[in-house]
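K.L.:
Predicted model follows, preceded by the sequence.
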Amino acid sequence: MKYMLFLLIALPVVEIAILLLSGHLIGIWPTLLLIIITGVFGVFLAKRQGVETLRKAQEQMRYGSMPGHEIIDGICILIGGVFLLLPGFVSDIIGIILLLPMTRNLFKPLVIGFIMNRMNRGRVNIIRYK
């Protein structure tokens, strides 16, 4: 969390710089078209991966086991989908990495570590609805 402010400032600056460079190199319209294409592709891929992960989670619960890995996959897919909807090429790369199953596995230990760290510090609130 201590790096969050830095990321909130640095990522938009890097995104704007790359968008300006891209607009200069390939033109404004191709740059805008690439941003729109990656957004549409991101929505399609996030929906597809999300439905598949939900199916796997339901299958795990049907057999009486906790869908822990599927929950982590769902978190990665949600974050990846949000990154793909943001305009910019760096956020698109991060989003695609989080959406594709083979590269998502690289980030799963980081997500699990983050969750475990928050749980160990007592910073996780469980809200139960009846």
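P.N.:
In hand now; what should we look at?

K.L.:
drop to CA atoms for contacts and neighbour counts, all remaining ones
P.N.:
Fine.

K.L.:
Does the residue positioned nearest the centre of the chain lie in a helix or a strand, and which?
P.N.:
Most central in the chain under Cα atoms, centre = their mean is residue 80, positioned 1.8 Å from the mean C-alpha point. Taking DSSP states H and E as the criterion, residue 80 maps to helix 68-85.

K.L.:
Second structure for comparison follows:
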Amino acid sequence: MLFRLFLLFTLIPLAELWLLLWFSSLTSPTVTFGLVVVTGILGAWLARKQGAQAWKKIQMNLVQGQQPTGVVLDGLMILIAGAFLITPGIMTDMLGFALLIPPVRELLKVHIGEWLRKKAMLQVQSHASFHSSHAGFQDFGSTQSTVKEEDIIDVEFVRKESSETD
């Protein structure tokens, strides 16, 4: 994990710097600087606008008694997009703008939902004391319901009172 973080925080900035220098050699340093500033301002504005819309959807879902799972994931991806867009660079800008496109986020939600299901099932399999359903993961973009009656567990806990003779 530490090695991956090292690569993330060293190779990506180096690649970004190389791309900016390359783009600057094709155009001019002024155009490159302008590109970085404009994408930062435009990205921050778009992320703020879409983030406010996601926040309203979350509140509306909560008022209606629905789980805002998918909308929360949208908000998280919009937040990440904003961070990418205010970071100077060409690759991060492309990723940031891609995350601001709703169909791209929907596709990512499906993949994230599948990844979370697999992680949850692996976690459950490692703890053989209970069986898990997929409840709570339906809103991640999956169109099919995977919860079956045999997947639901009804559990009752009874607290045993201790007596003075114990």
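P.N.:
On my side now, so go ahead. These figures come from a predicted structure and were not determined experimentally.

K.L.:
about what we covered before: pull out the buried positions in the helix holding residue 80 of structure 1.
P.N.:
70, 72-85 (16 or more other Cα atoms under 10 Å).

K.L.:
how far is it from where the chain is centred?
P.N.:
5 Å (Cα atoms, centre = their mean, to the nearest Å).

K.L.:
what angle separates the longest helix seen in structure 1 from helix 68-85?
P.N.:
Ordering each helix of structure 1 by length in residues (DSSP state H) puts helix 28-62 first. Orientation check (axes from the mean of the first three to the mean of the last three Cα atoms, to 10 degrees): helix 28-62 of structure 1 against helix 68-85 gives 170 degrees.

K.L.:
circling back to that earlier point, compare the helix holding residue 80 of structure 1 with structure 2 and give me the mean distance after superposition.
P.N.:
Superposed on structure 2, helix 68-85 of structure 1 shows a mean distance of 0.5 Å to its aligned residues (mean Cα distance after the TM-score superposition for structure 1).

K.L.:
following that helix, which helix or strand comes up?
P.N.:
Taking DSSP H and E, what comes next after helix 68-85 of structure 1 is helix 89-99.

K.L.:
Residues contacting that following helix, please?
P.N.:
The contact list for helix 89-99 of structure 1 (Cα atoms under 8 Å, 6 or more residues apart in numbering) reads 11, 14-15, 18-19, 35, 38, 42, 45-46, 49, 76-77, 79-86, 103-104, 107.

K.L.:
Show me which positions of that helix end up buried.
P.N.:
Buried, per 16+ other Cα under 10 Å, within helix 89-99 of structure 1: 89, 90, 91, 92, 94, 95, 96, 97, 98, 99.

K.L.:
Closest one of these to residue 115 of structure 1?
P.N.:
residue 98 (16.7 Å; Cα to Cα).

K.L.:
where's the closest one relative to residue 71 of structure 1, distance?
P.N.:
14 Å (Cα to Cα, to the nearest Å).

K.L.:
Residue 11 of structure 1 now?
P.N.:
Distance from residue 11 of structure 1 to residue 71 of structure 1, by Cα to Cα: 27 Å.

K.L.:
got it, and residue 103 of structure 1?
P.N.:
Taking Cα to Cα, one finds residue 103 of structure 1 at 16 Å from residue 71 of structure 1.

K.L.:
and if you look at residue 31 of structure 1?
P.N.:
For residue 31 of structure 1, the distance to residue 71 of structure 1 - Cα to Cα - is 35 Å.

K.L.:
One more: residue 112 of structure 1?
P.N.:
Distance from residue 112 of structure 1 to residue 71 of structure 1, by Cα to Cα: 10 Å.

K.L.:
Could you pull up the residues touching the residue mapped onto residue 82 of structure 2 from structure 1?
P.N.:
Aligning on TM-score structural alignment places residue 82 of structure 2 opposite residue 81 in structure 1. Contact partners of residue 81 of structure 1, counting by Cα under 8 Å, 6+ apart, are 42, 43, 46, 95, 99.

K.L.:
ok, those residues in structure 2, which still hold?
P.N.:
Contacts conserved in structure 2 for the contacts of residue 81 of structure 1, using both residues aligned by TM-score structural alignment, their matches' Cα atoms under 8 Å: 42, 43, 46, 95.
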